[in-house]
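Undergrad: okay, structure incoming, though there's no sequence with it:
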């Protein structure tokens, strides 16, 4: 597992300590993926499916997790791509910041 995935799992676990109703997959280009669901946050396996998949490069995810970039702004600016349920993505974005 890459250092970026390990750090992202830790950061997301802290931000979402109250849990998350739904499932989301963060696909970090060139690094791997993370699953967020009712069980918590973990590195994703290849077969893991989610209600929504959010894809971006590592720099974009790091900026979102650090609170430097709003997830909605990243999506509107084309830096974050969505595949799946927009409502789940919006709930998650509200929790991230």
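TA: Right, received. Where do you want to start? Owing to the predicted nature of the structure, the values given are computational and were not obtained by experimental measurement.
Undergrad: for the rest of this, base every contact and every neighbour count on C-alpha atoms.
TA: Will do.
Undergrad: mind checking how far the closest residue to residue 16 other than its chain neighbours is from residue 50?
TA: Distance criterion CA to CA, 6 or more residues apart in numbering; nearest residue to residue 16, sequence neighbours excluded, is residue 95 at 7.1 Å. Computed as CA to CA, to the nearest Å, the residue 95 to residue 50 distance reads 17 Å.
Undergrad: what about versus this one:
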């Protein structure tokens, strides 16, 4: 299974039917693909489609793994440019617990 497929599967399980985000969030891994979390409606839908989002998080798959494993602090990653947020930073902060583990 590819990294993208494995991460998509983990996020789908973490998001469940209703993540409480209430918005559309995109994880953009550049050439490695995208994950679109549509939490604007219940049930929430997670896919590898590209589309408009309220918040886009631009990060490499390696840095996302480090964040999920607690090896990289989200604020440090943001300040070092390893993580970029386009849109509502508050939504991105709500996403952090879903990515842990």
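TA: Good, I have the coordinates. All values derive from a computational prediction rather than experimental measurement.
Undergrad: what's the local residue count around residue 6 of the first structure?
TA: 13 (other CA atoms under 10 Å).
Undergrad: relative to residue 2 of the first structure, how far out is the closest residue to it other than its chain neighbours?
TA: Distances taken as CA to CA, 6+ apart put residue 43 closest to residue 6 of the first structure, at 7.8 Å, once the chain neighbours are dropped. Using CA to CA, one gets 10 Å for the distance from residue 43 of the first structure to residue 2 of the first structure.
Undergrad: neighbour-wise, which of the two wins?
TA: Neighbours were counted for residue 43 of the first structure and for residue 2 using other CA under 10 Å; residue 43 has more, 19 against 11.
Undergrad: got a list of what the counterpart of that one in the second structure touches?
TA: Residue pairing (TM-score structural alignment): residue 43 of the first structure is matched to residue 48 of the second structure. Residues in contact with residue 48 of the second structure, defined by CA atoms under 8 Å, 6 or more residues apart in numbering, are 8, 33, 34, 35, 36.
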